[in-house]
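Novice: Provided below are the primary sequence and the corresponding predicted coordinates.
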Amino acid sequence: SYRLFGPQDKGYYGKKLLNGTWTGMVGELIHGIADMGTPMSASADNYQDIDFSEPLFIEGFAAAYKRPVPEPDFAGFVKPMSPYSWLLIFMSSLIILIVTGVIFRIY
């Protein structure tokens, strides 16, 4: 039979203290409190003091999703500015056109 429990040091994997002793899950493995530990990465320090099993596979986790297909949008060039901005541009162009026409009629 077996019993599952977490490390008594608030869930830490463990760190090596200055006097050479380990805390956390690594300390429980070294002192014989636990027989096996959860997956952890091997560092130079803990690799010297505990045995690691051979990795079965190495896998990076990532979220994958289908890339959206862009739909053609013929009015896409007007979307960067608000309708109010386009109204001001249109009105300014109209005023410039009228003023230019008046100036050419005078001369």
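Specialist: Thanks, I have it. Numbers count the residues shown, from 1 in each chain.
Novice: okay, CA-based contacts and neighbour counts for the rest of this
Specialist: Will do.
Novice: which helix in the protein has the most residues?
Specialist: Identified as the longest helix of the chain according to DSSP state H is helix 83-106.
Novice: please point out which parts of that one sit buried.
Specialist: When neighbours are counted by 16 or more other C-alpha atoms under 10 Å, no buried residue of helix 83-106 is found.
Novice: packing partners of that helix?
Specialist: The contact analysis (3 or more C-alpha pairs under 8 Å, 6 or more residues apart in numbering; DSSP states H and E) places helix 83-106 against no helix or strand.
Novice: put this next to the first one:
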Amino acid sequence: MVSDIALMKHHVNVLFKKDDNNRMTFVNEPPNEAAPRIFIGGTQLGNVVRYSNALEENVIKKLERSTSCRFCYRLGRNNHHFKHRPANQQFLDWTCFRVS
């Protein structure tokens, strides 16, 4: 049986085109719009996080600290759907999925 985290990795690889650094570039369906700046897929085994190639390295480092917080850890463990963005990250375009 395939684990939830393996399915989430497959999911993100199907949703978005990526560059050689594993950074998202475009949505993988017409009209191939730009990918969101961040993708967070939460599972009970952990999170799959991918960043846009449009983000600068210093922004990614800050986001890595934020996405390793308890909020994201709990994302895969909550029994309800994610409804709103945390206040400190409202400026970002992001996609968030949960597998339970």
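Specialist: Sure thing, it's come through. All figures in this text were calculated on a predicted structure; none of them were measured in a lab.
Novice: any idea what the TM-score is?
Specialist: The pair, once superposed, lands on a TM-score of 0.21 when counted by TM-score structural alignment, normalised by the length of the second structure; 30 aligned residues with a C-alpha RMSD of 3.5 Å.
Novice: burial measure for Ala44 of the first structure, as a count.
Specialist: For Ala44 of the first structure, the tally of surrounding residues (other C-alpha atoms under 10 Å) stands at 7.
Novice: for Glu28 of the first structure, same thing?
Specialist: Applying other C-alpha under 10 Å, we find 20 residues neighbouring Glu28 of the first structure.
Novice: make sure I have this right: it is in a strand.
Specialist: No. Assigned with DSSP: H, G, I helix; E, B strand; the rest coil, Glu28 of the first structure falls outside any strand and is helix.
Novice: from Asp49 of the first structure, how far off is it?
Specialist: According to C-alpha to C-alpha, to the nearest Å, Glu28 of the first structure stands 12 Å off from Asp49 of the first structure.
Novice: and the helices in the second structure?
Specialist: Secondary structure of the second structure (DSSP H): helices located at 4-15, 57-67, 70-75.
Novice: as JSON lines, those helices with mean neighbour count and distance to Ile38 of the second structure would be great.
Specialist: Output for those, formatted as JSON lines (neighbours: other C-alpha atoms under 10 Å; distance: least, C-alpha to C-alpha, whole Å):
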{"stretch": "helix 4-15", "mean neighbour count": "16", "distance to Ile38 of the second structure": "11"}
{"stretch": "helix 57-67", "mean neighbour count": "12", "distance to Ile38 of the second structure": "9"}
{"stretch": "helix 70-75", "mean neighbour count": "16", "distance to Ile38 of the second structure": "13"}
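Novice: mind putting those in a markdown table, distance to Gly46 of the second structure included?
Specialist: Shown next, in a markdown table, are those (distance: least, C-alpha to C-alpha, whole Å):
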| stretch | distance to Gly46 of the second structure |
| --- | --- |
| helix 4-15 | 7 |
| helix 57-67 | 11 |
| helix 70-75 | 7 |
